[in-house]
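Compute the structure for the input listed below.
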Amino acid sequence: MRLRRSVIALVAVLGLALVSACNNDDEGKQADSGGLTKVSYLTSFNTFGREAYAYVALEKGYFKDAGFDVTINPGSGTVDVMKLVAGGQADYGIGDFTGAVITLGKQKLPVTTVGMIHQRSLAAIVSLDGYGITKPQDLVGKSVGDQPGSTNTVMFPVYAKAAKIPADKTDFIPSPPPALPQLLASGKVPAIGQFVVGVPLVEKADPKHRKAVVLPYGDVLPDLYGNAIITRTDLAKDHPDQVKKFTAALLKGLQDTIDDPAAAAATLKKYVPQTDLGVATEELKLMKPYVKPDGFNDPLGSVDPQRVQTILNLLDEAGAIKPAGSVKSEDVVSIDLAPKS
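This next block holds a predicted model:
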């Protein structure tokens, strides 16, 4: 136990040293890029259509206008994104808010969230007609393909409790994100972890043209947010204006994306040539009501402190945070940096 604590402490010190080195190099970065601050950004999960808004902000010059030279890299799930941001390998990233809270309850990574991409959770388990999965109870005894550390995997115990099924009776099979639709179509797994907007991709991958069956986590957990904007706590504390400018630029790209999904998909294809325009466009159409639900009149990206506390209470009650009450609102979100009316 002592050795483990020593190793953890050493890793933390090295991580903070790396972050400090990155911060001290800011002036050099600016000089090298014509006065623009170099920023690295991680998508939430690969470069599917749902990630197009960052490329729209890049293409339309929103990042440049805000003073940033942004490099976009594909992420591989909430936990990995958090760790890379915490370690200084990225400045900003996207991850599921609930998954981030659960992760921070287990390990105190120096990250915070500064705005919401989705006002409703996109997390879901997806199957196909004929696999015998039509309701949460059908997941008992089944296997689910998913990327380790993904939103769906991390959140599944909370979903299972709300759906009144035993979480330990569903087996998650480690699978890379690009392979998930093919694994499902081939029958190697009867279900996969997937966002609800992934339905067009799943159905296109199936040579039998079966309809997707979607079990959204939000059906039993309606208070959950979806993806959030993640950054390091030191960046949020020491450079709040930079964080606000970056967030505003990214959200401008998000607004344009939901206003014109087809154009956003075309922009994504320019940067990610393997993009299927039809699939990406349909994903973005499906995403719009999660970004801006009916009755939502606040600015894109805004955060409701009371709702954050509701989520924390829910996770405490579900046993996802131990000990209960150990994670506070200020540990997971920088309310002052989120967009406001």
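
going forward, measure contacts between C-alpha atoms and count neighbours the same way
Noted.

for the residue nearest the centre of the chain, what are its contacts?
For the chain, the residue nearest the mean C-alpha position is Gly95 (2.4 Å; Cα atoms, centre = their mean). Under the criterion of Cα atoms under 8 Å, 6 or more residues apart in numbering, the neighbours of Gly95 are 44, 77-79, 81-82, 151, 227-230.

again, but for Ser150
So Ser150 contacts 76-79, 99 (Cα under 8 Å, 6+ apart).

Could I get those in CSV, plus columns for distance to Asp138 and secondary structure?
What follows is the contacts of Ser150, written out as CSV (distance: Cα to Cα, whole Å; DSSP: H, G, I helix; E, B strand; the rest coil):
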residue, distance to Asp138, secondary structure
Ser76, 27, strand
Gly77, 25, coil
Thr78, 26, helix
Val79, 27, helix
Gly99, 23, helix
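
to compare against the first, here's another:
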Amino acid sequence: MIKLNRRQALILGGAAATTALAAPAIAQNTKIKVGALRFTSHSGSFVAKDRGYFADAGLDVELEFFQAAQPMAVAIASGDIDYAVTAISGGLISLAQKGAIKVIGGALIEEEGIDGQQILASDAAYQAGVTSPAMLDGKAYGVTQTGSSFHYVGDKIAQAEGISMSFKPLQKVGAVIGAIKSGQIDAWNIVPHIAKPLAGSGAVHIIGAVQDYLPGYQTTTVFTSTDNAENQRDKTEAFLAGFSKGVTDYNSTMIDMADGEAGVDEMVKLIHQYVYADRPFEKAKPSIVNGTMRINEGAKLNMASVQDQLEWFKAGDYVDQGVTIEDLVNTSYVETMS
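The predicted structure follows:
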């Protein structure tokens, strides 16, 4: 009798389940492009591709990488990519209102007990006394774009603390990193695999956690074109099936430690192909491990968080007042929570 370890069993079980769901419904090797950022938080897609879960679902997946959320939304709307995982932005909502895209599931989420996005202060600001978010009154907060998820989080922090900040759009995550390291901005929030190494270098300081202000925050969502969501159901279900198998492996290994340190090493090696690939494994591993956050099983979607985000964008006039949650989300694919 051949004994399988847990990961082998997951792979074989996942392959069988996914093939049963999707293979009869779509042509094998259906080519799709999936948008991603080079973040640990996008590991569901990386694992699904490398462990064959997308292939088992009948999909031939090409990953296409971006540097911010809004360009990814534009790429979905234009048909340049088919599916993506990223944060909700004003641009995404506006495209949804125009009938171009739909959110179909949830991905990264802030969960109590697991380090999530960190709030950072530049060294200059920290040395000047900014040691907590409450001390950011009058300070410059970095965002990629006006009406981005960073803007949402920063403004929610300001509202909670009763303070006022200016928001400086810098277009790309790399530019924001450069600005906070050089003191051109005073603060920012970012996922832990970026926040912790920056803080460890002494260039910035962690002064708070996003989950203290936004518990259960649906940090990223799974989305696609409206055509895929409404007219290509078999293909969309196949994508979600493969993606969800990748998420299960990731959570089991990195959050629940089901396969111990050996399992973590194997998973990190897989992720390292996409995240910090320019660094030696030994140097990349701590940063990748630091980026571990829960990704929703089965692409479950926190609708209360999505609704709150939508209302914030509307209140700030970053999107049209007439846009509705039905414009933004197709709830027919995954379980929702409120």
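
what's the counterpart of the residue nearest to the centre of the first structure in the second structure?
Using TM-score structural alignment as the criterion, Gly95 of the first structure maps onto Thr86 of the second structure.

Neighbours of the residue nearest to that match when sequence neighbours are not counted, how many?
Ranked by Cα to Cα, 6 or more residues apart in numbering and with sequence neighbours excluded, the top spatial neighbour of Thr86 of the second structure is Thr220, at 4.8 Å. Per other Cα atoms under 10 Å, the neighbour tally for Thr220 of the second structure reads 25.

contacting residues for Thr220 of the second structure?
85-88, 106-109.

and it, what pairs with it in the first structure?
Checking TM-score structural alignment: Thr220 of the second structure goes with Asn227.

gap between that match and Ile102 of the first structure?
Distance, Asn227 of the first structure to Ile102 of the first structure, using Cα to Cα, to the nearest Å: 14 Å.

Now do stretch 315-327 of the first structure: distance from first to last residue.
10 Å.

How far off centre is that stretch?
Chain-centre distance of stretch 315-327 of the first structure: 21 Å, with Cα atoms, centre = their mean, to the nearest Å.

Pull out the buried positions in that stretch.
315-316, 318, 320-321, 327 (16 or more other Cα atoms under 10 Å).

wait, which of these is closest to Ser186 of the first structure?
Taking Cα to Cα as the measure, Ala320 is the one of those closest to Ser186 of the first structure, at 33.1 Å.

doesn't the closest one fall inside a strand?
No - under the criterion used here (DSSP: H, G, I helix; E, B strand; the rest coil), Ala320 of the first structure is coil, not part of a strand.

Can you give me the separation between it and Tyr225 of the first structure?
Ala320 of the first structure is 16 Å from Tyr225 of the first structure, by Cα to Cα.

By neighbour count, which of the contacts of Ser150 of the first structure wins?
Thr78 (29 neighbours).

wait, what's in contact with the residue mapped onto that one from the second structure?
In the second structure, Thr78 of the first structure lines up with Ala69, judged by TM-score structural alignment. Counting by Cα under 8 Å, 6+ apart, Ala69 of the second structure touches 86-89, 148.

For those residues, which ones persist in the first structure?
Retained in the first structure: 86-87, 89, 148, out of the contacts of Ala69 of the second structure (criterion both residues aligned by TM-score structural alignment, their matches' Cα atoms under 8 Å).

So what does Lys196 of the second structure match up with in the first structure?
Aligned partner of Lys196 of the second structure by TM-score structural alignment: Pro200.

mind checking how far its match is from Arg50 of the first structure?
11 Å.

Which of these two has more residues huddled nearby?
Arg50 (28 against 18).

Return the residues in contact with the counterpart of that one in the second structure.
By TM-score structural alignment, Arg50 of the first structure lines up with Ser41 in the second structure. Counting by Cα under 8 Å, 6+ apart, Ser41 of the second structure touches 108, 291-293, 295.

what's the next secondary structure element after the one helix or strand Leu3 of the first structure maps to?
Leu3 of the first structure belongs to helix 2-24 when assigned by DSSP states H and E. Next along the chain after helix 2-24 of the first structure, taking DSSP H and E as the criterion, comes helix 26-32.

Now do the helix or strand just after that following helix: which elements does it pack against?
For helix 26-32 of the first structure, the succeeding helix or strand toward the C-terminus, using DSSP H and E, is strand 37-42. Contacts defined by 3 or more Cα pairs under 8 Å, 6 or more residues apart in numbering; DSSP states H and E place strand 37-42 of the first structure against helix 26-32, strand 68-73, strand 92-96.

redo that, cut-off 6 Å
Under the contact definition 3 or more Cα pairs under 6 Å, 6 or more residues apart in numbering; DSSP states H and E, strand 37-42 of the first structure sits against strand 68-73, strand 92-96.

distance of the closest residue to Tyr126 of the second structure other than its chain neighbours from Asp123 of the second structure?
Sequence neighbours aside, His205 is the residue nearest to Tyr126 of the second structure in space, at 7.0 Å (criterion: Cα to Cα, 6+ apart). Here the criterion is Cα to Cα. By it, His205 of the second structure lies 6 Å from Asp123 of the second structure.

neighbour-wise, which of those two wins?
His205 (26 against 21).

corresponding residue for the more buried one in the first structure?
In the first structure, the residue matched to His205 of the second structure (TM-score structural alignment) is Ala212.

Name the helix or strand for the residue nearest to Tyr126 of the second structure, please.
strand 204-209.

So Ile192 of the first structure: helix, strand or coil?
Following three-state DSSP, Ile192 of the first structure is assigned to strand.

Tell me who's in contact with it.
125-126, 144-146 (Cα atoms under 6 Å, 6 or more residues apart in numbering).

let's go with 10 Å and repeat that
Counting by Cα atoms under 10 Å, 6 or more residues apart in numbering, Ile192 of the first structure touches 124-128, 143-147, 152-153, 172-173, 175, 177, 180-181, 183-184, 202, 214.

Likewise for Ala9 of the first structure?
3, 15.

Could you check how far it is from Val85 of the first structure?
18 Å.

ok, and the closest non-adjacent residue to the corresponding residue of the second structure for Thr170 of the first structure?
Applying TM-score structural alignment, one finds that Thr170 of the first structure aligns to Ser166 in the second structure. Nearest residue to Ser166 of the second structure, sequence neighbours excluded (Cα to Cα, 6+ apart): Ala140, at 4.8 Å.
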